[in-house]
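Participant: The following comprises the amino acid sequence and a computationally predicted model.
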Amino acid sequence: MKRVIFIGETGSGKTTLMQIINEWEIKYHKTQQVYFTDNVIDTPGEFMENRFYYNALVSSSVGADCVAIVQSITSKQNYFPPCFSSRFTKPMIGIITKTDLKQNQAEFDLAKKRLELAGVKKIFPVSIYEQEGISNFKNFLLADNF
């Protein structure tokens, strides 16, 4: 399985995704530091919310096979600057989380546009509670190539 680093704002679902990928019990855990497992690197949301920490994200990504920027469909903010992917030497994917909370197509389109402007080419919409998109994302991580 590829090792992925999750980058996104606080509350976007990075830690829950890590728990799903590792088939752990889902429980709330506020990530206070960069957290490494065999197949996931989980980062604090504050690292994305404060440009001062961008270099820490880039440094942490060295041990990953790919970078996943995580965008909640419910987010009112956009923390990903245009061409954000150019900071990284790893392939970048996007994950739209909490799709079960989508109230209209415009919310999904906005989340997708934010990821595309950041430089993402491949996007995985997921819902933890409805288990939508989780198997597609896991299959991607298990595949031999990008």
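Facilitator: Arrived safely.
Participant: Only C-alpha atoms from now on, for both contacts and neighbour counts.
Facilitator: OK.
Participant: Could I get the contacting residues of the residue of the chain most remote from its centre?
Facilitator: Within the chain, the residue lying farthest from the chain centre (CA atoms, centre = their mean) is Asn104, at 21.7 Å. Applying CA atoms under 8 Å, 6 or more residues apart in numbering, we find Asn104 in contact with no residue.
Participant: show me where this structure has helices.
Facilitator: In the chain, the segments counted as helices under DSSP state H are 14-21, 46-49, 54-60, 105-118, 134-142.
Participant: Next, the buried residues of the fourth one.
Facilitator: Taking 16 or more other CA atoms under 10 Å as the basis for neighbour counts, the residues of helix 105-118 that come out buried are 107-108, 111-112, 114-116, 118.
Participant: Could you do the second one as well?
Facilitator: Using 16+ other CA under 10 Å as the burial criterion, the residues of helix 46-49 that qualify are 46-49.
Participant: right, and out of these, which lies closest to Pro91?
Facilitator: Nearest to Pro91 out of the buried residues of helix 46-49 is Met48 (CA to CA; 18.0 Å).
Participant: gap between that closest one and Gly119?
Facilitator: Here Met48 is placed at a distance of 16 Å from Gly119 (CA to CA, to the nearest Å).
Participant: likewise Phe137?
Facilitator: To Gly119, Phe137 is 18 Å away according to CA to CA.
Participant: this is the comparison structure:
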Amino acid sequence: MMLIGKTGCGKTTLSQALQKELITYKKTQAVEYYRDIIDTPGEYIENRVYYNALIVSSYDCDIIALVQDCTSDENFFPPNFSSIFCKPVIGIITKIDLCTCNRKINIATNYLINSGVSEIFKVSSINNEGIDKIREILQ
């Protein structure tokens, strides 16, 4: 699974939670390959010039995950963005433990729906909420 999302949205933390690693902050500077996960830098979605790097990296995975932080009002996923990949694309809403307002989760959901994802998962990497559902996909 390849994780795509803006800087600070929780891709690396999600990756650590999925692999049952100690959660530590680490800024992803380049595409990083783990056992079942490809972690991409946030700059790859924030700058259109890097879209080709995302497309090329996607060939090494079975599923693409667009990651949206529910505490952020920013959306970097263009409408129907998922159509540039020839793989299934899911949406993952992160940091739900920090979102006390359903309105924010609904906004994040709409961002992902507009990008063309097939299914949306809500997770908290800190309290492991929803993490098992993502692990099932990886198996």
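Facilitator: Perfect, I can see it now. Treat the numbers as computed from the prediction; the structure is a model and nothing was measured.
Participant: can you redo the helices of the first structure as CSV with distance to Pro91 of the first structure?
Facilitator: Below are the helices of the first structure laid out as CSV (distance: least, CA to CA, whole Å):
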stretch, distance to Pro91 of the first structure
helix 14-21, 18
helix 46-49, 18
helix 54-60, 12
helix 105-118, 13
helix 134-142, 12
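Participant: What's the match for Ser82 of the second structure in the first structure?
Facilitator: Mapped onto the first structure by TM-score structural alignment, Ser82 of the second structure lines up with Ser85.
Participant: just checking, that match touches Leu117?
Facilitator: No: distance between Ser85 of the first structure and Leu117: 9.3 Å, which falls outside the contact criterion (CA atoms under 8 Å).
Participant: burial measure for the counterpart of Asn55 of the first structure in the second structure, as a count.
Facilitator: Under the alignment by TM-score structural alignment, Asn55 of the first structure pairs with Asn52 in the second structure. Asn52 of the second structure: 12 surrounding residues under other CA atoms under 10 Å.
Participant: Isn't Ala108 of the second structure up against Ile93?
Facilitator: Yes: if you go by CA under 8 Å, Ala108 of the second structure and Ile93 touch, sitting 6.8 Å apart.
Participant: corresponding residues in the first structure for stretch 17-31 of the second structure?
Facilitator: Across the first structure, the stretch matching stretch 17-31 of the second structure (TM-score structural alignment) is residues 20-34.
Participant: Neighbour count: Phe137 and Gly119 of the first structure, which is higher?
Facilitator: Between Phe137 of the first structure and Gly119, counting by other CA under 10 Å, Gly119 is the more crowded of the two (19 against 16).
Participant: quick one, strands of the first structure?
Facilitator: 4-8, 35-36, 40-42, 66-72, 92-97, 122-125 (DSSP state E).
Participant: residue range for the longest one in the second structure?
Facilitator: Looking back up the chat, that one is strand 66-72 of the first structure. By TM-score structural alignment, strand 66-72 of the first structure lines up with residues 63-69 in the second structure.
Participant: Next, the buried residues of the matching stretch.
Facilitator: Neighbour counts using 16+ other CA under 10 Å place 63-69 of stretch 63-69 of the second structure among the buried residues.
Participant: got it, and stretch 24-40 of the second structure?
Facilitator: For stretch 24-40 of the second structure, a neighbour-count test (16+ other CA under 10 Å) marks 28, 31, 36-40 as buried.
Participant: among the residues you listed, which two are most distant?
Facilitator: Pairwise over these, using CA to CA, the maximum falls at Thr28 and Asp36, 16.6 Å.
Participant: Matching Thr99 of the first structure against the second structure, which residue comes up?
Facilitator: Thr99 of the first structure maps onto Ile96 in the second structure, by TM-score structural alignment.
Participant: what about that match, neighbour count?
Facilitator: 22.
Participant: Equivalent analysis for Ile23 of the second structure, please.
Facilitator: 14.
Participant: thought it was touching Lys11?
Facilitator: No: using CA under 8 Å, Ile23 of the second structure is not in contact with Lys11, being 11.6 Å away.
Participant: what's the matching residue for Glu132 of the first structure over in the second structure?
Facilitator: Per TM-score structural alignment, Glu132 of the first structure is aligned with Glu129.
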